[in-house]
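A.B. asks: This is a predicted model, with the sequence first.
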Amino acid sequence: MLQSLTVSNFTLVKSLEVEFQPGFTVITGESGAGKSILLQALSMVLGTRARRDQIALGADQCEVIAEFDLSHSSVAVDFLHENQLTDTTEPLRCVVRRTANVAGRSRAWINNKLSTLDALQTLCQALLSVHGQFEHHQLLDTSVQLDWYDDFCTPKVMLEEVGRTFVQWKDTRDKYEREKRTLGLEHHGKELLEYQVDELNNLSLEPNEFEELNRDFKRQSSSQELKATLSESFDRFENQVQPAMAKVLQSLAAIQDEDTLLDETKELLTSASIHVDECVTNLQQYYEKLEIDQEQLQHIEARLNLMHDVARKHKVKTTELYKHIDTMNQKLASIQQNEARLHELDQQVKRYETEFRQTANALSNHRKQHKVDFCEAIIQTLTELSLPEVKFDIGFTDDLNSRGIDAIEYLVSTSKKYPPMPIGKIASGGELSRIALSILLVVARTSNLPSMFLDEADIGIGGTTADVVGRMLRSVAEKNQVICITHAPQVAALGDSHLFVHKDIETDGIQVKRLADQDRIDEIARMVGGKSVSDRSRSYARTLLLEATT
């Protein structure tokens, strides 16, 4: 329930605090007194766009504060708890605050904690609904028609589930399409890549194979020259080096002198002789390896030629061929992994679409089941609003979106001679206003919103019909707080609380006064008779107030 509204430096309001009561509150005042400014201020604190022209002349910023009692709003209580915004000292109290400055910047607070505008709007949607003076024109919008119908019959949790499953399906489908487009570019060359990879893999190239075969080929190709060189080396070792070393060792061995230098020399020569013998042995083994195997040489040459051909075909160096094969395999594997992921996404899209369609079908069936109840309630209300011949129906068509699979259109006939047609083609302005009001009243009876603020919902209605409207609003106010700006004295007389908006003569600012007793009689008399209040208009005002108690 809205408990209070505090406004500072907002258009013509310098400073104003208004307290609201439970039940049915009426707000009256002369045209231009500033009644709608209260609605504008309230709309701003609830999250609508702030405008610079709403800041009072000469002020740097405007401020609006609204205080709510959350005793009958579990949704709001849960929201505050989930977002750690609860007032720990008074958990069933919530204060929302909004400022806007001349620089164009606005800020919002919930229970003195800086908040985002989205959070403020989400919270306030669970606290108060605002219906503007010309909202009946929105009735021509089929999207609004669906909103109002869902307010009447559809649990919020069902709408949220349909919205959630639709977003889940849409986001996954969008991701699938993005990856499909990306993979499409890769897939375009996949067949060529598979052919190239097959060709490369068929080479069965081993790490460092090219380098090793290349060395073997060079060695075997020059084996004759190597063998000649080795033979010459053997001859020199056997006929020159080894005999000479043996002769020197024999001569030194004949010297009988225990000198350390001589002994070391003998040891070095003996060691050198051993090393020379080992060198000869190694060369002999190497020589034996140089036996030419023509068949093997041809195999090596053919293998090398194949490597060169493949490398040339793929435009890489033969020394980089093994790395190229690995890169191409990784590229193909990446495409295959993407295809697998795309397939998985495709399966997710199908699952999420099925889930959405199941919830959307359940919602559609639910809506259609309540069609008769809604139409009968509207027709009954229209009859009470002096439109007894109006026929009202709802047409369903397919329209897949986040709200389900339904589009609806209100169908109206103002004469029993004609079948119902789309409301914009049939109803006049006055009839449209009454139809909008009847729908609002029907929806309000089933609404879980604690508070509703109406700006001249009774426009164009007077006399007995205005009395009926007032009594309907008062009936709604038995479980929901209803605040109504009105020019109809019949409606004003039915209010549980009466607020009078007027301009201060000295400051030209807006003031709000709670009326009772004679002041209320005089105000209703003014509404009846215009500027001149007479004994007759006062008498009629008393009659209206007396009848309001019955």
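C.D. replies: Perfect, thanks for sending it.
A.B. asks: Only C-alpha atoms from now on, for both contacts and neighbour counts.
C.D. replies: Will do.
A.B. asks: mind checking how far Gln168 is from Ser143?
C.D. replies: Going from Gln168 to Ser143 by C-alpha to C-alpha, to the nearest Å gives 22 Å.
A.B. asks: Show me which of those two is the more surrounded one.
C.D. replies: Neighbour count, other C-alpha atoms under 10 Å: between Gln168 and Ser143, Gln168 has more, with 18 against 15.
A.B. asks: Helix or strand: which one has that one?
C.D. replies: helix 156-188 (DSSP states H and E).
A.B. asks: ok, and for that helix, which residues are buried?
C.D. replies: 158-159, 161-170, 172-173, 175-176, 179-180, 183, 186-187 (16 or more other C-alpha atoms under 10 Å).
A.B. asks: any idea which helix or strand comes after it?
C.D. replies: helix 190-202.
A.B. asks: What are the buried residues along that following helix?
C.D. replies: Buried residues in helix 190-202 (16+ other C-alpha under 10 Å): 190, 193, 196-197, 200.
A.B. asks: So which elements touch that helix?
C.D. replies: Judged by 3 or more C-alpha pairs under 8 Å, 6 or more residues apart in numbering; DSSP states H and E, helix 190-202 is in contact with helix 321-369.
A.B. asks: After the helix it packs on, which helix or strand is next? Please name it.
C.D. replies: Once helix 321-369 ends, the next helix or strand along the chain (criterion: DSSP H and E) is helix 371-384.
A.B. asks: Let me know the angle separating that next one from helix 321-369.
C.D. replies: 50 degrees (axes from the mean of the first three to the mean of the last three C-alpha atoms, to 10 degrees).
A.B. asks: buried residues in helix 371-384?
C.D. replies: Residues of helix 371-384 classed as buried by neighbour count (16+ other C-alpha under 10 Å): 371, 374-375, 377-382, 384.
A.B. asks: ok, of those residues, which one's closest to Ile405?
C.D. replies: Set against Ile405, the nearest of those by C-alpha to C-alpha is Lys371 (15.8 Å).
A.B. asks: Would you check how far apart the closest one and Phe217 are?
C.D. replies: Distance from Lys371 to Phe217, by C-alpha to C-alpha: 91 Å.
A.B. asks: can you check Val533 too?
C.D. replies: Taking C-alpha to C-alpha, one finds Val533 at 123 Å from Phe217.
A.B. asks: okay, pairing it with this:
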Amino acid sequence: MILTLNIKNIALIDEAEIDFDDGLNILTGETGAGKSIVIDSMMLLLGGRANKDIIRNGAQKATVEGVFLVDSNTDVIHKILDEAGIEYEDDDTLVISRDITENGRNYCRVNGRIVPLSFLSKLGTYLVDILGQHEHQFLLDSSKHLSILDNFQDKNFFDLKGTLRDLLSEYNILNKRLKEFYSDDKEKMSKIDLLKYQINEIESAKIKKGEEENLLERRNILINSEKLFNSMNECYNLLYKGINDNTSILDNLSTVLKNLDASYKIDKRLEKLKEMIQSALYTLDDCSIQIRDYVENINFDANELNEIEKRLDILGNLKRKYGRTIEEIIRYKEEKNSELTKLLNAEEEIYKINKEKEEIMQKIKAISDEIHKRRKNVADFLEKKISDVLSELNMPNTIFKVDIRKRDMPNENGMDEVEFLISTNIGEPLKPLDKIASGGELSRIMLALKTILADFDGISTLIFDEVDTGISGKAAQAVAQKIALISRNRQVICVTHLPQITSMADSHFKISKEFDKDKTYIKIEKLDYEGKIKELSRIISGSVVTNTTYNHSKELIDLAENYKKKLI
């Protein structure tokens, strides 16, 4: 349930705080006083849409904050918080806030932790259920009736629907594969020819992994053969022959070795150094031989370079068509080989796919039949319950029917089409809601659905936003008593213009406009017993309140209090 709602800089509200109570919380006020702003603010906390236009003129941001007591759906809500890494309080209070800024950005927080807007929607589903005037239109749309019916199902039912969706996905994938085989013969042969051409082009090239790198390396050597010859020949001359009448490195090193050998005979400590120079001499001598052989084998071959360029052109052409690397081209060829094999063996492949489709369809139909049975059971229950509730809401002769028809082909909801039918008078045939239901009747049907659904979804707070459209007289009294009954087991917040509903308030909040110089403000005040009588008198008679109206209002409130005591 919601304990406190704090609103700041939203529309005409400068700053307001409402402390809601258990039972029935009534919001009343003149038309245009701002009751809808309170409900809209609540919807913002539950993930509703918002834009910067709701920010009060002159303010930089709008803020709404709510303190909730998690007294139902506790395990589910705790799991959602755990998955998001949000800690919950020991007293099971939950603080949700949302800021809307001038640049249109939203900042949402749960227990001080920033969360995405979608998280508020997910969490709000288990905290509050809102029934507003727009839901009457929702009820008139027969395409929505199936989802309404499914709201009364348990977790196992939705697990079945999940399995059904997975099977349908597999079935659709097989259908796509099958379509590839059912193109006309001309298109099929063209595809086979194209595949053969592509495979042949790649295979004819006889490409190998690492080939391109080797070719590029060899081309670089051939292009730079003259440079290689000059630099390596100079290396050889420096080591072995000498340059410009200078003694070669090897000759100089031989002289060093001779001197070390003579000195060693005098000082034996030079033995290690002599061995090192001798080793270096042998190594350099071997290097000079290798350099000589390398230089003698340097040969610029124009024909070889030309062949390499041709080969690189072939590889480049293949890369432009089939992949960025040799490895990708090889993978492409393998994929096309597999595709060609399937096309050439189409009949066998079509048989295998059709057999697999048939097996999956049998599973789909079996699950759809189970879903249908469960819907039928819930429909039978719902028909009786709604008829009973509507009878309590002054529609005693109403017959409510859930018409479930089978589709030719299944979809993610199974093979059912659902439509609500109704007969409101004795002797009238059952017809769709949009054919015969009035605004007042739709209000009561929606109220009946919400009343029953509340026992299934476990949501502890219900908001009724002017659901009394088209209701008056005896029907209004029946609706008031039903709302009062609902509020005995859960928190109800109700925006209303009806005196019958208003009189049932456990907590009554009056919303009014006030003017201060050139600004308009919205004032929200919790009424005491005397205030309730005066506000109810205003609702009954308008601006002029007489003694008769006052006494009538007092009587209505006292009668309502006596009625509620009997419900406890």
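C.D. replies: Perfect, I can see it now. Note that the structure is predicted; figures quoted are calculated from it, not measured.
A.B. asks: Give me the TM-score for this pair.
C.D. replies: The TM-score (TM-score structural alignment, normalised by the length of the first structure) is 0.69; 432 aligned residues with a C-alpha RMSD of 4.0 Å.
A.B. asks: quick revisit: Val533 and Phe217 of the first structure - which one has more neighbours?
C.D. replies: Applying other C-alpha under 10 Å to Val533 of the first structure and Phe217 shows that Phe217 carries more neighbours, namely 19 against 16.
A.B. asks: Next, find the distance separating that one from Glu301 of the first structure.
C.D. replies: Relative to Glu301 of the first structure, Phe217 of the first structure is positioned 7 Å away (criterion: C-alpha to C-alpha).
A.B. asks: what's around Ile37 of the second structure, how many residues?
C.D. replies: Count around Ile37 of the second structure with other C-alpha under 10 Å applied: 18.
A.B. asks: Name the next helix or strand downstream of the strand or helix carrying it, please.
C.D. replies: Using DSSP H and E, Ile37 of the second structure maps to helix 35-45. Of the helices and strands lying after helix 35-45 of the second structure in sequence (DSSP H and E), the nearest is strand 61-69.
A.B. asks: which position in the second structure aligns with Ala362 of the first structure?
C.D. replies: Correspondence of Ala362 of the first structure to the second structure, assessed by TM-score structural alignment: Glu370.
A.B. asks: Would you double-check that Thr6 of the first structure falls in a strand?
C.D. replies: Yes - Thr6 of the first structure sits within a strand when classified using DSSP: H, G, I helix; E, B strand; the rest coil.
A.B. asks: Name the nearest residue to it, sequence neighbours excluded.
C.D. replies: Glu17 (4.3 Å; C-alpha to C-alpha, 6 or more residues apart in numbering).
A.B. asks: by contact count, what packs against the helix or strand harbouring that neighbour?
C.D. replies: Glu17 of the first structure belongs to strand 13-19 when assigned by DSSP H and E. Judged by 3+ C-alpha pairs under 8 Å, 6+ apart, strand 13-19 of the first structure is in contact with strand 2-10, strand 510-514.
A.B. asks: Out of those, the one nearest Trp109 of the first structure is which?
C.D. replies: Nearest to Trp109 of the first structure, of all these, is strand 2-10, at 14.2 Å by C-alpha to C-alpha.
A.B. asks: Going by the alignment, Asn551 of the second structure corresponds to which residue in the first structure?
C.D. replies: Using TM-score structural alignment, Asn551 of the second structure pairs with Ser539 in the first structure.
A.B. asks: quick one: buried residues of stretch 294-310 of the second structure?
C.D. replies: Buried residues in stretch 294-310 of the second structure (16+ other C-alpha under 10 Å): 295, 305, 308.
A.B. asks: Quote the end-to-end distance of stretch 386-401 of the second structure.
C.D. replies: Note: stretch 386-401 of the second structure ends 9 Å apart using C-alpha to C-alpha.
A.B. asks: Could you list the residues in contact with it?
C.D. replies: Here stretch 386-401 of the second structure makes contact (C-alpha atoms under 8 Å, 6 or more residues apart in numbering) with 383-384, 420-426, 430, 444-445, 448-449, 452, 474-475, 478-479, 482.
A.B. asks: Find the helix or strand that Val26 of the first structure is a member of.
C.D. replies: strand 24-28.
A.B. asks: what angle do that strand and strand 510-514 make?
C.D. replies: 140 degrees.
A.B. asks: against the second structure, where does strand 24-28 of the first structure fall?
C.D. replies: Taking TM-score structural alignment, strand 24-28 of the first structure hits residues 24-28 over in the second structure.
A.B. asks: mean shift of that stretch relative to the first structure?
C.D. replies: Here the mean offset of stretch 24-28 of the second structure against the first structure after fitting is 1.4 Å, by mean C-alpha distance after the TM-score superposition for the first structure.
A.B. asks: re earlier: give me the subset of the contacts of stretch 386-401 of the second structure lying in strands.
C.D. replies: 420-423 (DSSP state E).
A.B. asks: May I see those residues arranged in TSV, with neighbour count and distance to Gln133 of the second structure as well?
C.D. replies: Listed next are these as TSV, based on neighbours: other C-alpha atoms under 10 Å; distance: C-alpha to C-alpha, whole Å:
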residue	neighbour count	distance to Gln133 of the second structure
Phe420	25	19
Leu421	20	20
Ile422	23	20
Ser423	19	22
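A.B. asks: In a markdown table, list those residues along with distance to Glu213 of the second structure.
C.D. replies: Listed next are these as a markdown table, based on distance: C-alpha to C-alpha, whole Å:
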| residue | distance to Glu213 of the second structure |
| --- | --- |
| Phe420 | 72 |
| Leu421 | 75 |
| Ile422 | 79 |
| Ser423 | 83 |
